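Asker: Below: sequence and its predicted model.
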Amino acid sequence: MYHDLDLFIGGDWRAASDGATRGVHDPATEEQLGTIAVATEADIDAALAAARAGFAQWRQTGTWERGAILRRAADLIRARVDEIATLMSLETGKPLAEARGETGAAADQFEWYAEETKRIYGQIIEARTPDARMAVIHQPVGVVAAFSAWNFPALLPARKIAAALGAGCSIIVKPAGEAPASCAALIRACHDAGVPAGAVNFLTGNSGLIAERLIASPIVRKVSVTGSVPVGKEILRLAADGVKRVSMELGGHGPVLIFDDVDPEKVAETCAATKFRNCGQVCISPTRFYVHDSLYDRFSKRFAEVANGLKLGRGLDEGVQMGPMANARGLSTIQDLVADAVDRGAEILAGGRRPEGINRGFFFAPTVLGHVPDDARVMREEPFGPIAPITPFRTYDEVMERANSLPFGLAGYVFSNDLTTATKAYEDLECGMIGVNEMLLATAEAPFGGIKESGMGREGGSLGLHDYLDPKYVKMKLAR
């Protein structure tokens, strides 16, 4: 099922110019699935030239035609959902049901922007004098360099590809080396749907080399990245030299505020199901649980029960609810975070170790930590894995100060049945996205992104399209 992947440049799949490849591994078995081509400088330059030519053609394509092509791409992705989901499960380890859901969400991005490309509205401004006309139009930025992460290997690149194409830009996509096949499937769908040669290109290999060469090129005018905060800062530094447009969706550390007017067991079930989705490797994952002290015991007990009841295993196996972590370095980090929290006084309510009976793969048991102090690393560093740290609070002002104390601001969550409390909390939380009595935030029609060190710009919704457009103001004097 899994196969070796080449580069896609100028409408053709091709090997790296020097033939170099690198392995892709199954995180559940640690066995090699296939290989990716390792792009050389010559390959990167070829992609740049192809994207420049592709942009010249694609930007002249009418919005209704662009929309029709994007709609066909959405239909093809949905028709190929089983194939794409299987590839995704193999390369990420996530359960097949989650992989199918992600594939559908990727198709939704193409469907949304198929419609939104027709709604690139300008503005007429009333001039001060009768012989003048003033207007604002929006035009595509140009060639886009896009860098994606491994945790959602279809949805994340889909947000970038669909928005860029919808705006009339061409794009060069660099997926994560751990999970490239899902993105490659999107590229095939775009090609098969009729996206012209060069408008979409696909590079794999050395991330640092590809990023430096693409961003340094004057051909690239826009950079989009999904990744960690350190990666985002480095991309921003590279983009500064050329004053490139940049949008970044970076790491978070999602606070969850659970007030004293809710059903703690019901909320615990909702939180646990979301926390362990994709093995906790979700940028908007709930990662700091602040529970009113009157509900703390009941909430923690039920949370741990749900964690202990999850079935672990290879994502393709029947009934599996949580797969492995994506790589060995993530597993090592999670183990260190748990050890640090326990050393600082936290108690293990569930998990806290490698699961018994699983002797290979990057598995870690769903872990619930209780009474976690604020100085524990897991409360200060994004725990990109299956750890749920829980801590009690007493007053609104106390919990809001603790929740806003970090430099991250991606997503936050509030559970309260009191309208005043819920409204005040979502207004006061310093995050780009808030869920109130809800944890499933991502959807094609809504803007996705953070504030503070969690990034800039938005993906999804109408705002996502405008990150790929330049506004142009025009003032015209009428002839006398």
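Answerer: Nice, I can see it.
Asker: When you work out contacts or count neighbours from here on, use the C-alpha atoms and nothing else.
Answerer: Noted.
Asker: got a list of what the residue lying closest to D241 once chain neighbours are set aside touches?
Answerer: Spatial nearest neighbour of D241, chain neighbours left out: A216 (7.8 Å); criterion: CA to CA, 6 or more residues apart in numbering. Contacts here follow CA atoms under 8 Å, 6 or more residues apart in numbering; on that basis A216 touches 238-239, 241-242.
Asker: Out of the residues you listed, give me the one that has the most neighbours.
Answerer: A239 (23 neighbours; other CA atoms under 10 Å).
Asker: what's the spacing between that residue and R159?
Answerer: As judged by CA to CA, to the nearest Å, A239 and R159 stand 21 Å apart.
Asker: which one's the longest helix in the chain?
Answerer: The longest helix of the chain (DSSP state H) is helix 96-116.
Asker: From the chain's centroid, how far away is it?
Answerer: 13 Å (CA atoms, centre = their mean, to the nearest Å).
Asker: So which elements touch that helix?
Answerer: Here helix 96-116 is seen to pack against helix 63-79, helix 81-92, helix 155-167, helix 461-466 when contacts are counted using 3 or more CA pairs under 8 Å, 6 or more residues apart in numbering; DSSP states H and E.
Asker: taking these together, which one is wrapped up most tightly?
Answerer: helix 155-167 (a mean of 29; mean count of other CA atoms under 10 Å).
Asker: Pasting the second one now:
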Amino acid sequence: MINCFVDAGVPAGVVNLVFGVPAEISEYLIPHPTIRKISFTGSTPVGKHLASLAGLHMKRATMELGGHAPVLVFDDADIEATIALTVQHKFRNAGQVCVSPTRFLVQDSVADRFIDGFASAAEQIKVGDGLDPNSQMGALANDRRIPALERMIEDAVDRGARLVTGGRRIGNKGYFYAPTVLADVPQDALIMNDEPFGPVAVINRVASVDAALTEANRLPFGLAAYAFTGSSETASRLREGVRSGMLTINHLGLALPEVPFGGLGDSGYGTEGGSEAVEAYLDTRFVTQKL
């Protein structure tokens, strides 16, 4: 990507790429007087550390951190269309996306239908080399992700969750993992509280809009949320009640360049999209003069 800037004729020194140990780089650059603005996309623990470094030097920071996106599905939604959309979105980049839908909160009366349909669609995904045009899902980023997912899935099953499909590594070459669906996962399971950042969907049942909102807002994260309903009244309650920086209802309307992209709480602050993103890079000054 940086080479594209060079090829396009951007003058030397305008865009810079530094390789090395991340901690050493950030601990040098953030305090440096030349640097006036920090933007970070990554995990919440690292983001908190970098934000504290920026704060020590009174430097502005945009923090786009982790999430644990809830998906609220109600019995008046178009269930088949919802499954088609969310399966595609869940397993995009093998679930390694900060806004990846993770905690599916499905109303009781349609939960079994949703679980069966979602699992069936997940099983049809072709996993393979990302350079193969026939592949629909590629590998995990590194070898650390596989034991991390295995630990979360094993913990959930040990606590009473049902492994509907997946839950296994594919082959012994590369970091490929089967699209996985867990159902009826207890609230105290690791995967209900820590972002899996992988191809694992958790599908739990909820009795009402109130129950869905309670679970959606339970965690300190608030990046993205998804909802599917045929009721304008329910949609209105969700717009007011879901605590997240972004909420998309009945479609996938996030991450467009012209709209804000950012979270609340442990998911960070500031935005990476829309005209609002530029504000963090500007200084507001007031000058008054009497002649």
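Answerer: Great, that's in hand. This is a predicted model, so every value here is computed, not measured.
Asker: can the helices and strands packed on helix 96-116 of structure 1 go into JSON lines with extra columns for distance to A135 of structure 1?
Answerer: Listed next are those as JSON lines, based on distance: least, CA to CA, whole Å:
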{"stretch": "helix 63-79", "distance to A135 of structure 1": "20"}
{"stretch": "helix 81-92", "distance to A135 of structure 1": "44"}
{"stretch": "helix 155-167", "distance to A135 of structure 1": "19"}
{"stretch": "helix 461-466", "distance to A135 of structure 1": "17"}
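Asker: And stretch 309-323 of structure 1, end to end?
Answerer: For stretch 309-323 of structure 1, the end-to-end distance is 14 Å (CA to CA).
Asker: I meant to write stretch 203-216 of structure 2 there.
Answerer: 13 Å.
Asker: okay, the longest helix of structure 1 sits on what stretch of structure 2?
Answerer: Alignment note (TM-score structural alignment): helix 96-116 of structure 1 is unmatched in structure 2.
Asker: report the angle between the axes of that helix and helix 81-92?
Answerer: Helix 96-116 of structure 1 runs at 120 degrees relative to helix 81-92, counting by axes from the mean of the first three to the mean of the last three CA atoms, to 10 degrees.
Asker: Of the contacts of A216 of structure 1, which belong to helices?
Answerer: Filtering the contacts of A216 of structure 1 for helices - DSSP H - leaves 238-239.
Asker: Quick check: of the contacts of A216 of structure 1, which lies closest to A42 of structure 1?
Answerer: Ranked by distance to A42 of structure 1 (CA to CA), the contacts of A216 of structure 1 are led by L238 at 20.1 Å.
Asker: Next, the contact list for the corresponding residue of structure 2 for the closest one, please.
Answerer: Matched by TM-score structural alignment, L238 of structure 1 corresponds to L53 in structure 2. Contacts for L53 of structure 2 (CA under 8 Å, 6+ apart) come out as 27, 30-31.
Asker: Just give me the neighbour total for the aligned residue in structure 1 for G265 of structure 2.
Answerer: G265 of structure 2 maps onto K452 in structure 1, with residues paired by TM-score structural alignment. Each residue near K452 of structure 1 was counted by other CA under 10 Å, and the total is 16.
Asker: can you check M379 of structure 1 too?
Answerer: 24.
Asker: Return the residues in contact with it.
Answerer: Applying CA under 8 Å, 6+ apart, the residues near M379 of structure 1 are 288, 372-373, 389.
Asker: Closest to G309 of structure 1 out of the residues you listed?
Answerer: P389 (17.9 Å).
Asker: in what helix or strand does that closest one lie?
Answerer: strand 387-393 (DSSP states H and E).
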